[in-house]
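Asks: predicted model, plus sequence, below.
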Amino acid sequence: MNGTPRSEDPTTRYPRPDFPDQYQEPPGWTGPMDPPPDHGEQTYRGSGLLHDRATVVTGGDSGIGRAVALAYAREGADVLFTHLSQESAEARETSRLVEEAGRKAVPVACDIRDEEQCDQVVERAVGAFGRIDVLVNNAAHQMSQPDGIRAVTTEQFDTVMRTNLYAMLWLCRAATPHMPPGGSIVNTTSVQAYKPSPHLLDYAMTKGAIVTFTQGLARMLLDDGIRVNAVAPGPVWTPLIPATLPDTTEFGRQAPIGRPAQPAEMAPAFVFLASQQASFITAEIMNATGGTPLP
């Protein structure tokens, strides 16, 4: 983490497919992934952009959420993050990274598909920090259905909607009374919002809705001095991929850059949008798609 990082060719900075076929049972785990995801452990260097901020990150145990939690801590923030109860080992690693940066980590095992548990997440954050400066709605669920809409069960649809949309509304509703002027909400949408893959129809629906929710909520909260933005990643190498896609061998090849992003490549966007450097930016979608043009 010392010295000035050298410039690297973005097309070859990280592994390119083909990757080994490596299906996992949901929700997926970081350890068995080949190649291992990079969350910025050896590369992310903070500069005080979020000094003493109180932050909440959903789905912070792995993937983009872990990378954001690590980056926020190295920028000077305390981090409460949510995870599923079966992801406790993953959560311990995120906590270690946050605490290693000298900040407070508060892991909360919960199911954000439940309204009461979302309210409890906010209560835990306010109890731990006294306020919420930044809320990152990152947790998501997807499940590939190559057989099309006839294979999308009501149970799957309900899980995707509750995880990706209901929880976002519940958490924003509960958190905003505890957010001071200058607060920031950053949502995770996706390239799927604009270029939906047929086998991810229900997931893509939610990501489109998140774009609309972000833009509408931003207008609603301007008088409170709270900014609302979103990041739209392209393909990112996280445990969700081997746990929800039938074939990982060519994952990310569709991006013009020729590979999937690593979680570490997403975190700087979340840092910028949460920081005062972005004080004139609200209702925006920051696209991080590896070269896929979006509206």
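Replies: Alright, I've got the coordinates.

Asks: going by C-alpha atoms from here, please, whenever you check contacts or count neighbours.
Replies: Fine.

Asks: how about Ala69, what does it touch?
Replies: Neighbouring residues of Ala69 by C-alpha atoms under 8 Å, 6 or more residues apart in numbering: Val57, Gly60, Val79, Phe81, Thr94, Val98.

Asks: looking at this, the last one is in a helix?
Replies: Spelled out, it's Val98. Yes: applying DSSP: H, G, I helix; E, B strand; the rest coil, one finds Val98 inside a helix.

Asks: from Asp21, how far off is it?
Replies: As judged by C-alpha to C-alpha, to the nearest Å, Val98 and Asp21 stand 32 Å apart.

Asks: try it against this one:
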Amino acid sequence: MTTDDTWQGFPAQEQHPPGLTGEMTPEPDHGEQSYVGHGRLNGLLAMITGGDSGIGRAVAIAYAREGADVVIVHLPEEQPDAEATLSWIERAGRRGFSVVADLTSAQACRNAISAAVERLGGLDVLVNNAGFHYTRNDRGTIDGLEPELVDRVIQTNLTATLWLTQAALPHLGPGASIINTSSIQAYDPSGNMVDYAGTKAAINSITANLAQQLGPRGIRVNAVAPGPIWTPLQPATRSAEEVSRFGSNSPLGRAGQPAEVAPAYVYLASPLEASYVSGSIIGVTGGLPTF
């Protein structure tokens, strides 16, 4: 895990979306060698969208080491990353399954939930983590927006959160939790991420709204707002120049690693430690303000 104050940034690099871990230099730290579980999630059944790589992989590893069985949802192109993540879940002695799905339609979201529940035998934790943006060639600015990319951003980040949650509700009982992935962009939007930042601000509102709606059912709803985190999405959707200075604007002076975000998701999923936490958004931003 990189914590060196002399950190000088990443080598300039680009991939095609959605991006793969093995093509990154350096590869991210997902906690493979560092995360130690303490039984916080023993016996829970969790589904993590975008669970093949990046933050999703780190959360999957942490959940498994905390005692949960895990389904990860990913795109077909992400199969190599998914297999690696499943291997870490199984090494933790837990059951791991994958569901291949493009979550840009309501039916795909419903199908993913059904498949996850069938494989796990139930559902206790839903992590809405899959996300997409594209800033290369100024396509995240208002002048550069393209309908196809904007639709993908909105459907992946925002509407999938709604449809997955709706489909999961019949399977979630008292004590269950839903955890959404927001972003520092919801609070401090970059000028070239207008569509992405808008979806993340909306996720904050949805999180607060659902916490009120589902509280009477005993279901907690929270979110994590990461700052700049080194995941395949970055070289896959940013220019090489952007990648080389990614994270340098944080007060800690560097990008974060997925392993540094995962503990927030563990805390929010814990039925003991976070039993009275709902409607909250935890920032993991390297010092960038979330207010």
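Replies: Done, it's in. Predicted, not measured: the structure shown is a model, and the values here were computed from it.

Asks: tell me which of Val98 and Asp21 of structure 1 has more neighbours.
Replies: For Val98 of structure 1 and Asp21, the more surrounded residue by other C-alpha atoms under 10 Å is Val98, and the numbers stand at 26 against 14.

Asks: so what's the more buried one up against?
Replies: By C-alpha under 8 Å, 6+ apart, Val98 of structure 1 lies in contact with Ala69, Leu70, Ala73, Arg74, Asp78, Val79, Lys104, Ala105.

Asks: so which of these sit within helices?
Replies: Assigned to helices by DSSP state H, the following of these qualify: Ala69, Leu70, Ala73, Arg74.

Asks: in structure 2, what residue corresponds to the last one?
Replies: This means Arg74 of structure 1. Under the alignment by TM-score structural alignment, Arg74 of structure 1 pairs with Arg65 in structure 2.

Asks: burial measure for the residue nearest to its match when sequence neighbours are not counted, as a count.
Replies: Distances taken as C-alpha to C-alpha, 6 or more residues apart in numbering put Gly37 closest to Arg65 of structure 2, at 4.7 Å, once the chain neighbours are dropped. As a burial measure, Gly37 of structure 2 scores 17 neighbours (other C-alpha under 10 Å).

Asks: aligned against structure 1, show me the partner of Gly37 of structure 2.
Replies: Under TM-score structural alignment, Gly37 of structure 2 pairs with Gly46 in structure 1.

Asks: re the thing from before, same check for the contacts of Ala69 of structure 1, but in structure 2.
Replies: Contacts conserved in structure 2 for the contacts of Ala69 of structure 1, counting by both residues aligned by TM-score structural alignment, their matches' C-alpha atoms under 8 Å: Val57, Gly60, Val79, Phe81, Thr94, Val98.

Asks: show me the contacts for Glu90 of structure 2.
Replies: Here Glu90 of structure 2 is in contact with Gly96 (criterion: C-alpha under 8 Å, 6+ apart).

Asks: corresponding residue for it in structure 1?
Replies: Per TM-score structural alignment, Glu90 of structure 2 is aligned with Glu99.

Asks: cool, and Leu252 of structure 2?
Replies: Checking TM-score structural alignment: Leu252 of structure 2 goes with Ile257.

Asks: what about its match, which SS state?
Replies: Secondary structure assignment for Ile257 of structure 1 (three-state DSSP): coil.

Asks: relative to Thr11 of structure 1, how far out is it?
Replies: 5 Å.

Asks: and these two? which has more neighbours close in?
Replies: Using other C-alpha under 10 Å as the criterion, Ile257 of structure 1 and Thr11 rank with Ile257 on top: 17 against 14.

Asks: now do the strands in structure 2.
Replies: Ranges of strands in structure 2, per DSSP state E, are 45-49, 69-74, 96-100, 125-128, 177-181, 220-226, 281-284.

Asks: so which of these comes closest to Asp81 of structure 2?
Replies: The closest of those to Asp81 of structure 2 is strand 69-74. By C-alpha to C-alpha, the value is 9.1 Å.

Asks: average distance between the closest one and structure 1?
Replies: Comparison of strand 69-74 of structure 2 with structure 1 after fitting gives an average deviation of 0.5 Å (mean C-alpha distance after the TM-score superposition for structure 1).

Asks: now do that strand: which elements does it pack against?
Replies: Counting contacts by 3 or more C-alpha pairs under 8 Å, 6 or more residues apart in numbering; DSSP states H and E, strand 69-74 of structure 2 is packed against strand 45-49, helix 54-65, helix 79-91, strand 96-100, helix 106-120.

Asks: thanks again, I'm all set now.
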